[in-house]
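S.K.: Mind folding the following:
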Amino acid sequence: MPADGESEGLKLDRNMFWDVIDSTNAAGPYPDQETWRCRMTAALEKHTMEEILDWQLILEEYMQSACRQDILAAAAARGVPCLGDGFSQFRAWLIAGGEEVYRNVLEEPDCLADLPGNGDAFQFKGLTLAVYYAYEVQLFRNCPEELRDLYSDLRGRTLDAGILEDIRSGLPQRGDITDGWNERDLPTLFPRICSRGHTLPDRELVRQIKLNELFQSPDQVHAFVEQDGGRNSYLLHGTPQNIADFLADHDLADRVTLTDTSYELIMSVSGSVIDQCPDKKMQEEVTHALRSIQRGERPPGSIFSPTMAEMALWLQSEQEPGQGRMVQMM
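M.R.: Here you go, the predicted structure:
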């Protein structure tokens, strides 16, 4: 790897990121996604190792920015397979389509109605592979004796703060919907999609899609609610707003304890008092959101908070014969 200071001037910005995708798309059309992936790999091979690492980090930032409930709901309404890695592959497909396609969907998810084809076509499996293989080529050229790969070299690496701010400030500023949406909300949320005769997901499929998304979410929180001598366990997205809505919905509980997936304490609440919270910024944001509910300024939002038992049953049903994935649920 270059010594400190050698990579100055080599960091990609968002324009250079999209230029790689645009140049690949301009050389098409391609007969299949594998051909597109190979051309993308060839385009990335022209960049240095440092640039490829930054390209991957920018890709991850754009993938995360599209991980929104309104986009998930719109994709489900459009018939995109969202179980398994389906929603991730859909977001990769948005990015592979270029900046205009990506920005349009982030600005108004209902514009998926205007895209031709079935929902199955709105997925791309090879985008991350293109980056990985391009980095492998550069490793072979520059460090043939070293046992490394893209992901080992990404550990501890972050984007330049200015580049990250430029990416985020350049995205459409649209408020997300709550994760409590259901199949009955789709015609109101996405009138154009729903007016085109697409088969909408039923109640059970929506439940499975939301369980799948929550299970894969990096902000998943475990909630343990003690009330009247009993104890129930739930899962929810750990945004301050979601946590406040969950606490407001369980305001009669004796104690609510929130942990991350490693069971490290996030927050402990007794009655309406937050008595433990290592993250003071999180405590301030939850307190602010909770007070607005307690003052009657807004009602508690509808959130998706399945029990851990429900999640465990779903995971068991998703396991294929012969697979032994172990899932710990308290």
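S.K.: Could you use CA atoms for every contact and neighbour count after this?
M.R.: Noted.
S.K.: Verify the stated contact: Ala66 with Asn104.
M.R.: No - shown here, Ala66 and Asn104 do not form a contact pair, counting by CA atoms under 8 Å, at 11.4 Å.
S.K.: ok, these two, which is more surrounded?
M.R.: Neighbours were counted for Ala66 and for Asn104 using other CA atoms under 10 Å; Ala66 has more, 24 against 15.
S.K.: so who does that one touch?
M.R.: Taking CA atoms under 8 Å, 6 or more residues apart in numbering as the criterion, Ala66 is in contact with 91, 106.
S.K.: is it fair to say Val269 lies in a strand?
M.R.: Yes - according to DSSP: H, G, I helix; E, B strand; the rest coil, Val269 belongs to a strand.
S.K.: Number of residues surrounding it?
M.R.: If we define neighbours as other CA under 10 Å, then Val269 has 19 of them.
S.K.: got the contact list for it?
M.R.: Here Val269 is in contact with 255-257, 275-276 (CA under 8 Å, 6+ apart).
S.K.: Next, name the residue at the spatial heart of the protein.
M.R.: Centroid check for the chain by CA atoms, centre = their mean gives Cys67 as the closest residue, at 3.5 Å.
S.K.: can you tell me how far that one sits from Gly119?
M.R.: 17 Å (CA to CA, to the nearest Å).
S.K.: ranking the contacts of Val269 by neighbours, who comes first?
M.R.: Val256 (25 neighbours).
S.K.: Another sequence for comparison is provided below:
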Amino acid sequence: MNAEQFWKLIESSRSGFDPDRIDGNMERQREELRRLLLRLPPEEILGFRNHLLERMATACHWDLWGAAYLIAGGCSDDGFTDFRSWLSSMGRGVFEAAMSDAESLVEAADAPGVEDVFFEEFQYVPAEAYEELTGQEPPEYAGPSPLEPAGERWNEDEGNLQRRFPRLWARYQQG
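M.R.: Okay, the predicted model is just below:
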């Protein structure tokens, strides 16, 4: 599976997204992705899983953690993993915009129909589909899995979130 196919599957999984719903879009997307993956051979499901985990590794950046922290009013390390899962689930446009400028997430996080910025279940869909199709657990992922985020660390107590992310701070002001 290549990157184009990966992003196409993500977009297809969002095809029934309803901006008028205040909840249920995430569950609908999760189910649609599962349905789409079950149509693929097992090696393609693993390819999708690998692309997803690579995107999540790429998004392991202090700027994105700062954005998640401001948007949600706090964000643990586990929460940041779920945030990166959500970011990937939003599609290529949102993902690439956030990678270029974390403050672009002001629009994505507040878009109609977006119920949350933590989507833990999304990252598990490929493994669940693989197991459903093959009756076996998928092999371990051997790709990048950073222990520490890239970029310049921020500290909530030093006030640098306001300086680094003025648009996010203005929208989700902390205190």
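S.K.: Need the TM-score from the superposition.
M.R.: The TM-score (TM-score structural alignment, normalised by the length of the second structure) is 0.81; 162 aligned residues with a CA RMSD of 2.4 Å.
S.K.: Nearest to Leu83 of the first structure among the contacts of Val269 of the first structure?
M.R.: Leu83 of the first structure has its nearest neighbour among the contacts of Val269 of the first structure in Thr257, at 29.5 Å by CA to CA.
S.K.: can I assume that closest one sits in a strand?
M.R.: Yes - counting by three-state DSSP, one finds Thr257 of the first structure located in a strand.
S.K.: Contact partners for it?
M.R.: 223-225, 265-269.
S.K.: May I ask which of those residues has the most neighbours?
M.R.: For the contacts of Thr257 of the first structure, the largest number of neighbours (other CA under 10 Å) sits with Ala223, at 27 neighbours.
S.K.: what residues are up against the nearest residue to that residue once chain neighbours are set aside?
M.R.: Among residues not flanking Ala223 of the first structure along the chain, Leu258 sits closest, at 4.5 Å (CA to CA, 6 or more residues apart in numbering). Each residue near Leu258 of the first structure by CA under 8 Å, 6+ apart is listed here: 221-224, 265-268.
S.K.: from these, which ones fall inside strands?
M.R.: Using DSSP state E, 221-224, 265-268 are the members of the contacts of Leu258 of the first structure that sit in strands.
S.K.: what would those residues look like in TSV with distance to Ala74 of the first structure?
M.R.: As requested, those are arranged in TSV below (distance: CA to CA, whole Å):
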residue	distance to Ala74 of the first structure
Val221	25
His222	27
Ala223	28
Phe224	32
Leu265	34
Ile266	31
Met267	33
Ser268	35
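S.K.: so which of those residues would you say is closest to Gln316 of the first structure?
M.R.: His222 (18.7 Å).
S.K.: what about that closest one, neighbour count?
M.R.: Around His222 of the first structure there are 27 residues (other CA under 10 Å).
S.K.: Aligned to it, what sits in the second structure?
M.R.: When the second structure is aligned by TM-score structural alignment, His222 of the first structure is left unaligned.
S.K.: State the distance from His222 of the first structure to Thr35 of the first structure.
M.R.: Using CA to CA, His222 of the first structure is found at 42 Å from Thr35 of the first structure.
S.K.: residues touching the closest residue to Tyr102 of the first structure other than its chain neighbours, list them.
M.R.: Spatial nearest neighbour of Tyr102 of the first structure, excluding adjacent residues (CA to CA, 6+ apart): Leu94 at 5.1 Å. By CA under 8 Å, 6+ apart, Leu94 of the first structure lies in contact with 101-102, 122.
S.K.: quick revisit: and the residue nearest to the centre of the first structure, which of the three is it?
M.R.: The assignment at Cys67 of the first structure comes out as coil when based on three-state DSSP.
S.K.: Can you show me the strands along the stretch 201-330 of the first structure?
M.R.: For the stretch 201-330 of the first structure, the strands defined by DSSP state E, counting those that start in this stretch occupy 220-227, 230-237, 255-259, 265-270, 273-276.
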